[in-house]
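1. A predicted structure for the sequence below; I have some questions about it.
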Amino acid sequence: MKIDTDVLRLQRIINQYALSGILTQDMIASAELVIYDQDEGVLEANQPMHYFYFFVSGKLKVFQVHENGRALLLQFYSAFDSLGEVEFMNDAPATCSAVAVQESLLIRIPFEVMHHSAKNHPPFLRYVIRSLSAKLMAADKHHAYNLLYPVKNRLSSYLKAYSQNTQMIELKDSMQEISEYIGTTYRQLHRAFDQLQKSGVIDKKGKRILIQNTSELESLAGELYTVDLSTIGHIERHGAK
């Protein structure tokens, strides 16, 4: 993780997303830009959180780790959003893990400052309510997807999110990890890969996957793990223009 000390860049982002409308001056004064490299962890489930984050750009993979050690993919972040609402309101450790799929830029504000300034600041509290409501709706939607959609569709959505608009994917996660993320078994995951390969959607060689039919992959994927929260009543992008 690197800290970006470009004050003017930070101010431009604050203005772009109208964050001064929901943050106090103390919170803005304590904010800093941080850059996470590809595959670097941002949050680790069940570990203390010291910052509230606004995700600005890049891509994050957000997943839960359950008591049995299995992980379940929640979604990929690729549009402006935040991390830490639940932890801030409940003084709780991180409820999920987040890893940068590609280099990602975030704003972070110390919880110490947040607790002093934000808990009695109605604009920020209204933001938290809207954000949590939208994320609850997204979680319900993802749960329904995992119950109702075939493994082939879930895998397609995972590959679509990982592709970053390129044809070649180099998988970082193991097959076991991917099967856990999308809520299936190792054997069913292999079967889904075989189905996509036999139908000409992908060509898989080890951990390298060539997307041969982008339109078909997108059709199968839908928006399973890339839900745009603005489409389900999320905040109005903080007044962003």
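-> Structure's in. What do you need?

2. Please count neighbours and contacts with C-alpha atoms only from this point.
-> OK.

3. Quick check: the most far-flung residue of the chain relative to its centre vs Ala139, distance?
-> Distance from the C-alpha centroid of the chain, by CA atoms, centre = their mean, peaks at Lys198 (30.6 Å). Plainly put, Lys198 is 32 Å away from Ala139 if you go by CA to CA, to the nearest Å.

4. Below is an additional structure, to be compared with the one above:
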Amino acid sequence: MKLSAAQMNLLRQTSLFYAVPETTIEKIAASDDCEIKQYEKFSLVYGKTEFSRSLGIVLFGNLRVTKGNAGGHAMIMSTLGPGSIFGAAALFNDETEYATDITALGESEIVFFSQRLVGRMMRFEPQIADNYVKYLSERILFLNKKIYLLSSGTAEQRLASFLLDNVPEGSMSELPMPLNMLSLALNVSRASLYRAFDSLTQDGVIEKEGKKVCINNAERLKKYMR
């Protein structure tokens, strides 16, 4: 399937295709095992039993990644925007269930690279194999940090992690869930959550207006997670 010039430019900027020759990317994008799909708002992209053994890259729109916790509540793991990669959890294994639910937050467009194509990509272009290993390593670090913060982190650490994963820097954006649901997702009391918001606001790293939050300084906010 032929990608537009803008879509090709986006692929070149992703971590998967870092330092990969442009001609190689063009050949990959022209493969029959490369497919573009469109999704409507709130439609399921990947679910427990609805997924494909493919690597996806978001071309347009935003996706929400959630996972149910022991209490039956959907815990938001991250928000994926243009250039984000997903699908590695099911790419090279025989599991019959996908680990998370991925939902389109609005009209979205995604390019999928099949398992067979990804295998060929890594065999014939070592740089892609290196990039993929680095991507997996970063995902392991991300998930390890998530586990630590949600099990042992303070309310400020949990909130900082959530905001960095789900709120863009520099613009006032509505929180993806009500505060009562957020307190359940982060496994903290509502009082602790309110105090965490107050602490981050007083420190100047975020601003909060009702249901909307703006990250003023992402680098300073990351320091709360250490």
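-> Sure, I can see it. Nothing here was measured: the structure is a model prediction, and the numbers come from that model.

5. From Arg191 of the first structure, how far out is the residue farthest from the centre of the first structure?
-> In terms of CA to CA, Lys198 of the first structure sits 10 Å off from Arg191 of the first structure.

6. which residue is nearest the centroid of the second structure?
-> Leu80 (3.7 Å).

7. which residues are in contact with both of Lys198 and Arg191 of the first structure?
-> Contact criterion CA atoms under 8 Å, 6 or more residues apart in numbering; residues shared by Lys198 of the first structure and Arg191: none found.

8. need the helices for the second structure, in chain order.
-> 5-12, 22-29, 88-91, 115-124, 126-152, 155-166, 179-186, 190-202, 218-222 (DSSP state H).

9. how close does Ile215 of the second structure get to Gly204 of the second structure?
-> 9 Å.

10. how about Gln64 of the first structure, what's its partner in the second structure?
-> Using TM-score structural alignment, the partner of Gln64 of the first structure in the second structure is Lys67.

11. I'd like to know how far its match sits from Tyr46 of the second structure.
-> Taken as CA to CA, the span from Lys67 of the second structure to Tyr46 of the second structure is 12 Å.

12. re the thing from before, wouldn't the residue nearest to the centre of the second structure be in contact with Val58 here?
-> Yes - using CA atoms under 8 Å, Leu80 of the second structure is in contact with Val58, at 7.4 Å.

13. For the residue farthest from the centre of the first structure, give me its contacts.
-> So Lys198 of the first structure contacts nothing (CA under 8 Å, 6+ apart).

14. re earlier: number of residues surrounding the nearest residue to the residue nearest to the centre of the second structure once chain neighbours are set aside?
-> In space, and not counting its chain neighbours, Leu80 of the second structure is closest to Leu63: 4.9 Å by CA to CA, 6 or more residues apart in numbering. As a burial measure, Leu63 of the second structure scores 27 neighbours (other CA atoms under 10 Å).

15. give me every residue that touches Ser174 of the first structure.
-> No contacts exist for Ser174 of the first structure under CA under 8 Å, 6+ apart.

16. Can you tell me what it aligns to in the second structure?
-> Per TM-score structural alignment, Ser174 of the first structure is aligned with Pro178.

17. any idea which of the helices of the second structure is most buried?
-> Highest mean neighbour count of the helices of the second structure: helix 155-166, a mean of 22 (counted as mean count of other CA atoms under 10 Å).

18. tell me the angle it makes with helix 179-186.
-> 100 degrees (axes from the mean of the first three to the mean of the last three CA atoms, to 10 degrees).

19. Helix 155-166 of the second structure: average distance to aligned residues in the first structure?
-> With mean CA distance after the TM-score superposition for the first structure, helix 155-166 of the second structure departs from the first structure by a mean of 3.3 Å once superposed.

20. tell me the angle that helix makes with helix 126-152.
-> Using the same axes, to 10 degrees: helix 155-166 of the second structure against helix 126-152 is 150 degrees.

21. ok, the aligned partner of Asn93 of the second structure in the first structure to His115 of the first structure distance?
-> Matched to the first structure by TM-score structural alignment, Asn93 of the second structure sits across from Asn90. Remark: distance between Asn90 of the first structure and His115 of the first structure (CA to CA) = 11 Å.

22. mind listing what the residue nearest to Gly21 of the first structure when sequence neighbours are not counted touches?
-> Leaving aside its sequence neighbours, Gly21 of the first structure sits nearest to Pro123 (CA to CA, 6+ apart; 7.0 Å). By CA under 8 Å, 6+ apart, Pro123 of the first structure lies in contact with 21-23.

23. what do you get for Val58 of the second structure?
-> Per CA under 8 Å, 6+ apart, neighbours of Val58 of the second structure: 80-85, 108-111.

24. a markdown table for those, including distance to Asp165 of the second structure?
-> Output for the contacts of Val58 of the second structure, formatted as a markdown table (distance: CA to CA, whole Å):
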| residue | distance to Asp165 of the second structure |
| --- | --- |
| Leu80 | 9 |
| Gly81 | 11 |
| Pro82 | 14 |
| Gly83 | 15 |
| Ser84 | 12 |
| Ile85 | 14 |
| Ser108 | 19 |
| Glu109 | 20 |
| Ile110 | 20 |
| Val111 | 22 |
